[in-house]
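*Asks:* Give the three-dimensional model of this entry:
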Amino acid sequence: MTIVRQPTRAGVRDAAAKIAAILPQTPLLTAEIHGRQVAFKAETLQPIGAFKVRGAWHRLTALDPGQRARGVVAFSSGNHAQGVAWAARRLGMPAVIVMPEDAPRVKRDATLALGAEVVTYDRRTENREKIAAHLAHARGATLVPSFDDAWVIEGQGSAGIEAMSQMVEMKLPDPDLVIAPCGGGGLAAGLALALPESEITVVEPEGWDDMRRSLEAGWIEGVAEDAPPTACDALMTPRVSPLTFEVLARRGAIGLAVSEAEVREAQRWAARVLRLVVEPGGAAALAALLARKVAVKPGTLVILSGGNVDPEAYAAVLNSAG
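*Replies:* Modelled structure (predicted):
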């Protein structure tokens, strides 16, 4: 029987120390929403434009020399891909990334530029997990899931450790409410471990809100086969994992869904007020707050998880009225 390693708060703190040794903290910004001050963790300003570098670095640095020599395989629509590629290049390891054919070109090109090999698949007819597992087995490489991995979850949680210390330094209230975008739940689960006293709210695009439905049902429910298209490519996860679900369910996290229009409005607000470029998936948590789907309270912390936008799509969002 295989024993699955469980993510822990101690692991999150170890990950935070690793990240602090190689990267500066991402900024913590503040602005008013509905008359209350809100803190924003700008993970959009990571070297790869997203928080995923955290989990990738924690995971890859845990590999022994033999594993590093054989390389890694990951599957991702783009941000985890870039995180793994960035970490692998820094550690001198080969990396293969399985990406959907319809992944934003800017993310695919950035992954290639970081030296990774990219293998594409059809999101609707092929299974990325099976493709990646086959490649890893054939090459003797280590499979690095985007969220279903204890090290990855712990690495993502390092954002919470940073945010807490920054809020203390800025004399802001402790993060009593943390609102985070959710695909597979790696970021949210890591934050739940990092900030055990905080309320956790996860936000997904409508039709892809399987974590919300799973938390409400008490068991894992996948996305419907006829799920609608969404601009939030980073949050298009067909099914969450037991690791992330169990952490969030144990913490009493709640889930919310936002519309495409609400996401676009959040992108425009972030550009206008925070002067930040935020991709659709990265703006989901902000969208829920702006749309009053969750009440602002003292100590509200919003994670802006990524800023890797398609230039033409982003320009269209900024130029639109709704």
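
*Asks:* contacts, neighbours, all on C-alpha from now
*Replies:* OK.

*Asks:* Centre-most residue in the protein?
*Replies:* Centroid-nearest residue in the chain: Leu187, 5.0 Å away (criterion: CA atoms, centre = their mean).

*Asks:* Who are the contact partners of the nearest residue to that one once chain neighbours are set aside?
*Replies:* Using CA to CA, 6 or more residues apart in numbering and skipping residues adjacent in sequence, the residue nearest Leu187 is Gln156, 5.0 Å away. Contacts for Gln156 (CA atoms under 8 Å, 6 or more residues apart in numbering) come out as Val12, Phe51, Lys52, Arg54, Gly55, Gly186, Leu187, Gly190, Leu191.

*Asks:* Following up with a second sequence; could you model it the same way so I can compare the two?
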Amino acid sequence: MTGKRQPTRDGVLRAAHKIAQILPPTPLLPVEIRGVKLRAKAECLQPIGVFKIRGAWHRLSDLSAEEWRRGVVGVSSGNHAQGVAWAARKLGMDATIVMPNDAPRVKVERVRELGAQIVTYDRPGGEDRDAIARELADRQGSVFVHAYGDPWVIEGQGSTGVEISAQMGEFSGSGPSRIVAPCGGGGLTAGIALACPDAEIVAVEPEGWDDVTRSLASGRIEAVQSDPPPTACDALQTPRTWPINFAVMKGRVAGVTVSEEEIRAAQRFAFAQLRLVLEPGGAAALAAALAGKVELDPESVLVLSGGNVDQASFRAVLDED
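*Replies:* Below is the predicted model of the structure:
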């Protein structure tokens, strides 16, 4: 798929330039947490409601004419799926997405609205989604666009950090000291680490899905432990990071975990204080900050990564308050 190509900071900067030509920067909002005034990057306000549009656009817009004719195959619970479908529609190419049969309905509907074909698999049954997608791509002759283990995708997600640095420069005259971001497979955190080499990067995972946190602590890639607990963070349910991501994150990124209760509290806080709707996974970084699990200073930035949540599920979270 990608040969020996590795993601680079120059690649991140090129991705940021490409994305700036089609999308405005998402806002960097002021927020006060535990007495500290800091900033939150509202990636939930992207056209598809999530940062995944960045990596998908960088990947698909770099395809050759021959690859464009063959189309693409992606695999996702819904956010990367929407990014690939959005980019494919804008570029006029075919896209097929492998999605779990328990994906949030709102995400499935939006992928269909964007014109992509959907092939489902049984996530609770333990089917290997990557194997399914690779076999489908081989059969169709399509390009496989992985959700996080792809150098173009990592670089595209890193454009988030390029925007943060520019916006922080305007607000405070200095770059971010710390960027806290939700983490599934590590595409976003690896990309931001490349984009912002002088900032501390913190990856936040739901409890029980802490493969990246444990991998960073042990120095080798660890898989999610058997029989992980249920989580509302469908976007962060990845079995393990990939070597291409880990090579960037190792020694550069710290990991923490948050509980389901802490995530729901963050969703309510974002709605009440920032007037934003966040999906559970998109609220993970905010949850870590509110729970006191990361240090904060005025140059810290929290990434609010996505807002694609079913109306009924979100209403239930708000009703807990």
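
*Asks:* Surely the residue nearest to the centre of the first structure touches Ile153?
*Replies:* Yes: the pair Leu187 of the first structure / Ile153 is scored as a contact, 6.4 Å apart, by CA atoms under 8 Å.

*Asks:* Find the residues that touch each one of these two.
*Replies:* Phe147.

*Asks:* Check how far the helix or strand that contains Leu29 of the second structure sits from its aligned residues in the first structure, on average.
*Replies:* Applying DSSP states H and E as the criterion places Leu29 of the second structure in strand 28-33. Strand 28-33 of the second structure, aligned to the first structure and superposed, deviates on average by 0.7 Å (mean CA distance after the TM-score superposition for the first structure).

*Asks:* how far is that strand from where the chain is centred?
*Replies:* 20 Å (CA atoms, centre = their mean, to the nearest Å).

*Asks:* one step back: surely the residue nearest to the centre of the first structure forms part of a strand?
*Replies:* No: counting by DSSP: H, G, I helix; E, B strand; the rest coil, Leu187 of the first structure falls outside a strand, being helix.

*Asks:* quick one, helices of the stretch 151-300 of the first structure?
*Replies:* 186-194, 210-217, 242-250, 260-269, 284-290 (DSSP state H, counting those that start in this stretch).

*Asks:* and for the longest one, what are the contacting residues?
*Replies:* Defining contact as CA under 8 Å, 6+ apart, one finds that helix 260-269 of the first structure is touched by 205-206, 230-231, 277-281, 283-284, 286-288, 290-291, 317-318, 322.

*Asks:* quick one: which of the residues you listed sit in strands?
*Replies:* Pro205 (DSSP state E).

*Asks:* For PyMOL, what selects the buried ones among the contacts of helix 260-269 of the first structure?
*Replies:* Entered in PyMOL, the line below selects the buried ones among those, by 16 or more other CA atoms under 10 Å:
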select buried, resi 205+206+230+231+277+278+279+280+281+283+284+286+287+288+290+317+318
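
*Asks:* Check which helix or strand Gly66 of the first structure maps to.
*Replies:* helix 65-70.

*Asks:* what's the following helix or strand after that helix?
*Replies:* strand 72-75.

*Asks:* That next one: average distance to aligned residues in the second structure?
*Replies:* With mean CA distance after the TM-score superposition for the first structure, strand 72-75 of the first structure averages 0.2 Å from its match.

*Asks:* who's in contact with that strand?
*Replies:* 80-81, 84, 88, 93-99, 128-129, 132, 135-136, 141-146.
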